[in-house]
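Enquirer: coordinates only, no sequence provided:
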């Protein structure tokens, strides 16, 4: 296992106990050196945190649960997702519109056009009288 070690100073660039640090982060695969850095130098082992972040970042959106998708949508500052299905959430996060949304918009638009046409016909009939 490789241990990811963080110094108290995030700007530290140097070598401690044979471990090279850049911007306060260094790596070692030696457990004894890791223990010296943690116990004697009071550095922090952030290996588990780094692994958790990497695992979460690697998870494809298609493999996420509804709860994870809602959390992602919230993190992206999207709105109107609380009642969406899993597929609708994926489409929303990917920036796609669902076919139902498109059909609904088309029906609404067509309905408005029809109403306007009826009004135009009525106005023409009234003008001709």
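Expert: Looks like it arrived, so ask away. Computed from a predicted model, the values in this text were never measured in an experiment.
Enquirer: going forward, measure contacts and count neighbours with C-alpha atoms only.
Expert: OK.
Enquirer: show me where this structure has helices.
Expert: Assigned by DSSP state H, the chain shows helices spanning 31-39, 47-58, 66-75, 86-93, 99-128.
Enquirer: any chance of these in CSV, with distance to residue 20 and mean neighbour count too?
Expert: Output for the helices of the chain, formatted as CSV (distance: least, Cα to Cα, whole Å; neighbours: other Cα atoms under 10 Å):
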stretch, distance to residue 20, mean neighbour count
helix 31-39, 12, 15
helix 47-58, 16, 11
helix 66-75, 35, 16
helix 86-93, 40, 18
helix 99-128, 54, 11
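Enquirer: so which of those gets nearest residue 3?
Expert: For the helices of the chain, the distance to residue 3 is smallest for helix 47-58, at 5.3 Å, taking Cα to Cα.
Enquirer: here comes the other one, which I'd like you to weigh against the first:
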């Protein structure tokens, strides 16, 4: 899902940690349910409470941690997809024809200049 060339290792580590916590919560709740059923079989009231709390713990907390892991991955994808073209193309220069509303003004700037941003365009326009 996430491009291997894109490095955002801190967020990916947090996402994997959230999934691991979710899996641990599931395992602990399953163990709690098994222990609770053994205690219920021995007619102990504490076994009933252990089963109830293990079911609640085993449903809510893994859902929260799995959802947070997927939300972090979603934010990484959104950030990757909304990058500007110059960042996607390793800082390639923008074409000055992109600013077509001021096409007549671009003719005053020499065609040999490669402007990296709209800020440089207006800075060069101000100089001339």
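Expert: Structure received. In this text the structure is predicted, and so the values were computed from the model without any measurement.
Enquirer: can you calculate the TM-score here?
Expert: TM-score of the superposed chains, computed with TM-score structural alignment, normalised by the length of the second structure, equals 0.31; 64 aligned residues with a Cα RMSD of 4.3 Å.
Enquirer: and the helices of the first structure as CSV, adding distance to residue 3 of the first structure?
Expert: Shown next, in CSV, are those (distance: least, Cα to Cα, whole Å):
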stretch, distance to residue 3 of the first structure
helix 31-39, 7
helix 47-58, 5
helix 66-75, 28
helix 86-93, 34
helix 99-128, 48
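Enquirer: quick one: closest of the ones you listed to residue 19 of the first structure.
Expert: helix 31-39 (8.4 Å).
Enquirer: which strands or helices does that closest one pack on?
Expert: Helix 31-39 of the first structure sits against strand 3-6, strand 44-45, with contacts defined as 3 or more Cα pairs under 8 Å, 6 or more residues apart in numbering; DSSP states H and E.
Enquirer: contacts for stretch 30-38 of the second structure?
Expert: For stretch 30-38 of the second structure, contacts defined as Cα atoms under 8 Å, 6 or more residues apart in numbering pick out 46, 47, 48, 49, 50, 51, 54, 55, 58.
Enquirer: list buried residues within those residues.
Expert: When the contacts of stretch 30-38 of the second structure are checked for burial by 16 or more other Cα atoms under 10 Å, the buried set is 47, 48, 50, 51, 54, 55, 58.
Enquirer: the first one is in contact with residue 40, isn't it?
Expert: So the one you mean is residue 47 of the second structure. Yes - applying Cα atoms under 8 Å, one finds residue 47 of the second structure in contact with residue 40, separated by 4.8 Å.
Enquirer: buried residues, the longest helix anywhere in the second structure. List them.
Expert: Looking across the second structure with DSSP H, the single longest helix is helix 45-81. For helix 45-81 of the second structure, the neighbour count (16+ other Cα under 10 Å) marks 47-48, 50-51, 53-55, 57-58, 61-63, 65-69, 72-73, 76 as buried.
Enquirer: and residue 34 of the first structure, what is it in contact with?
Expert: 3, 5, 28, 45 are the contacts of residue 34 of the first structure under Cα under 8 Å, 6+ apart.
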